[in-house]
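Enquirer: pasted the sequence and its predicted model underneath.
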Amino acid sequence: MFNPTVARLTYRALLGRRRALILCALPALLLVVAAAVRAMVGADDEVTTQLLGGFALATMVPLVGVIAGTGAIGPEIDDGSVVYLLSKPVKRPSIIVTKLIVATGVTAVFTAVPVLVAGIILNGNSQQIAVAYALAAAVASVAYSALFLLLGTVSRHAVVIGLIYSLIWEALFGSLVEGAKTLSVQQWALALGEKVAGNGADVTSSVGLPVALVLLVVVTVGGTWLAGQKLRTLTLAGDE
């Protein structure tokens, strides 16, 4: 299902100069803030969980996911260049799976790695907090990539819709409104982080681990399948 040619083209599109600068902005901000906080307040587990949970997982990860997920296919559909890809003897589900893998990899690199480094800066990975949030970021990267890849196939306004979803649902309702937390990707991913950190750390999720795993699988598999189905409906000029 993985196509190296599609992967290479997708990586090239996502890591172009302009998009790469955008992808680097939030992780760089996280690291600068982490260094400043450590210098001002020292190692503090509570402050670490607040920064990694409130900014990194709730805001940075979904925003990077929007850029990578929608950027993996949305621009090709918008400008019509996707027809050149569809004209090749490549199965359309293979195109979606390959783009999902690339988008997930890019999102994880630009989120999980900075989260881990920021956590180490903040408290030296005390109580496994840095590792817990890095794992949560990596897991969330998969679900966000599938969700925003699907969005990129169904709407020409995928980036705007994704930004609204990220900033309002995930960053606001998913963090503050109790009922909405059950339907928040960040809370599902955080359930794995809670398992890694253990009872001693203040890393908690509003969703139990079994339910979180099921929901993560449903969103990832469902989003990928729907994106593949949508791509199947795209026809080339001149097709019957």
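Expert: Sure, I can see it.

Enquirer: all contacts plus neighbour counts: C-alpha atoms, from now on.
Expert: Noted.

Enquirer: show me what the biggest helix by length in the chain is packed up against.
Expert: Using DSSP state H, we find that the single longest helix of the chain is helix 92-123. Where contact means 3 or more C-alpha pairs under 8 Å, 6 or more residues apart in numbering; DSSP states H and E, helix 92-123 is packed against helix 4-14, helix 17-41, helix 45-51, helix 61-71, helix 129-154, helix 209-233.

Enquirer: rerun that using 10 Å as the cut-off
Expert: Packed against helix 92-123, as judged by 3 or more C-alpha pairs under 10 Å, 6 or more residues apart in numbering; DSSP states H and E, are the following elements: helix 4-14, helix 17-41, helix 45-51, helix 61-71, helix 82-86, helix 129-154, helix 209-233.

Enquirer: check it against this one:
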Amino acid sequence: MSTVYHPTVARLTYRALLGRRRAMILFALPLLLIVISVAVRMLTGADDSTAREVLSGFALATMVPLIGVIAGTGAIGPEIDDGSIAYLLAKPVKRPTIILTKLLVAMLVSVGFAAIPTFAAGLILDGNSQHLAVGFAVAAAVASIAYSAIFLLLGVVTRHAVVAGLVYALVWESLIGNLVPGARALSVQQWALALASKVADGGAVSSDVGLPLAVVLLVGVTLVATWFAGRRLRSLTLAGEE
């Protein structure tokens, strides 16, 4: 575990992610989902179709990738931007360990702020009818893991990681990934929906990607993004190393 997880790096990352400004955004998005779910339930009652639209259209397509942006880029991007990463890289900690630790923290934060509220929203909307709450919670969890790796990579490779992440989350995942049929196969949202369709009752959730391919793509993207982020961090040099 010493080559995968470093407690001090994890503590510093948790502190950065759950600082006042980021924590407010992290809490605001799930709270908004719950408020929407309560309002919809009061107005329409328990309805599977409405629940599916809210959980897919807002929770999975918008809230989950935005939380991934905050957690993934926030795990390392600010340290690179302000140069404080130099102090961490100067410590006797292997750089892959830094990436893996920060990724694990980002994943835990993303899953906690995305999957749990999604499950709660599903219970509010229709009481887990057709296992929609469980199915979308599983989808939110696996999507959060992939998003964390993708956005952590963005935090390493560009100083505009948040902007790039928002463009990806709001334009590609929320807009193009929902409207353009050919682009759906390259959407984390659709890959996650494939797992939701497996967990929920037959026909309750649909995806444009088959389950075997979705699993391969989710695992592959997560591993490749993690590997490339570690490789990119290893290429960073301190002034004293040049």
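Expert: On my side now, so go ahead. Computed from a prediction, not measured in an experiment: that's the story for all the values here.

Enquirer: can you add mean neighbour count and give the helices and strands packed on helix 92-123 of the first structure back as CSV?
Expert: Compiled in CSV, these are given as follows (neighbours: other C-alpha atoms under 10 Å):
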stretch, mean neighbour count
helix 4-14, 16
helix 17-41, 15
helix 45-51, 19
helix 61-71, 29
helix 82-86, 15
helix 129-154, 27
helix 209-233, 17
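
Enquirer: adding distance to residue 198 of the first structure, write these out as TSV.
Expert: Formatted as TSV, these follow (distance: least, C-alpha to C-alpha, whole Å):
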stretch	distance to residue 198 of the first structure
helix 4-14	36
helix 17-41	23
helix 45-51	13
helix 61-71	22
helix 82-86	46
helix 129-154	9
helix 209-233	13
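
Enquirer: list just the one of these that sits closest to residue 114 of the first structure.
Expert: With respect to residue 114 of the first structure, and counting by C-alpha to C-alpha, the nearest of those is helix 17-41 at 5.8 Å.

Enquirer: residue range for the closest one in the second structure?
Expert: Using TM-score structural alignment, helix 17-41 of the first structure lines up with residues 20-44 of the second structure.

Enquirer: give me the mean deviation of that stretch from the first structure.
Expert: If you overlay the two and look at stretch 20-44 of the second structure, the average distance to its match in the first structure is 0.6 Å (mean C-alpha distance after the TM-score superposition for the first structure).

Enquirer: related to what we said a few turns ago, which among the helices and strands packed on helix 92-123 of the first structure is found nearest to residue 171 of the first structure?
Expert: helix 61-71 (8.5 Å).

Enquirer: matching residues in the second structure for the closest one?
Expert: Counting by TM-score structural alignment, helix 61-71 of the first structure corresponds to 64-74 in the second structure.

Enquirer: what's the mean deviation for the matching stretch versus the first structure?
Expert: Taken over the aligned residues, the distance from stretch 64-74 of the second structure to the first structure averages 0.3 Å (mean C-alpha distance after the TM-score superposition for the first structure).

Enquirer: check stretch 106-120 of the second structure too.
Expert: Mean deviation of stretch 106-120 of the second structure from its aligned counterpart in the first structure after superposition (mean C-alpha distance after the TM-score superposition for the first structure): 0.5 Å.

Enquirer: alignment lookup: residue 147 of the first structure to the second structure.
Expert: In the second structure, the residue matched to residue 147 of the first structure (TM-score structural alignment) is residue 150.

Enquirer: excluding chain neighbours, what is closest to its match?
Expert: With sequence-adjacent residues excluded and distances taken as C-alpha to C-alpha, 6 or more residues apart in numbering, residue 150 of the second structure is closest to residue 225, at 5.6 Å.

Enquirer: could you check the angle the longest helix of the first structure makes with helix 209-233?
Expert: For helix 92-123 of the first structure against helix 209-233, the angle by axes from the mean of the first three to the mean of the last three C-alpha atoms, to 10 degrees is 140 degrees.

Enquirer: relative to the second structure, which residues correspond to helix 92-123 of the first structure?
Expert: Helix 92-123 of the first structure maps onto residues 95-126 of the second structure, going by TM-score structural alignment.

Enquirer: list the buried residues for that stretch?
Expert: By neighbour count on 16 or more other C-alpha atoms under 10 Å, the buried set for stretch 95-126 of the second structure is 95-126.

Enquirer: what lines up with residue 220 of the first structure in the second structure?
Expert: Residue pairing (TM-score structural alignment): residue 220 of the first structure is matched to residue 222 of the second structure.

Enquirer: residue 145 is in contact with its match, correct?
Expert: Yes. Contact criterion C-alpha atoms under 10 Å: residue 222 of the second structure and residue 145 qualify, at 7.4 Å.

Enquirer: many thanks, have a good one.
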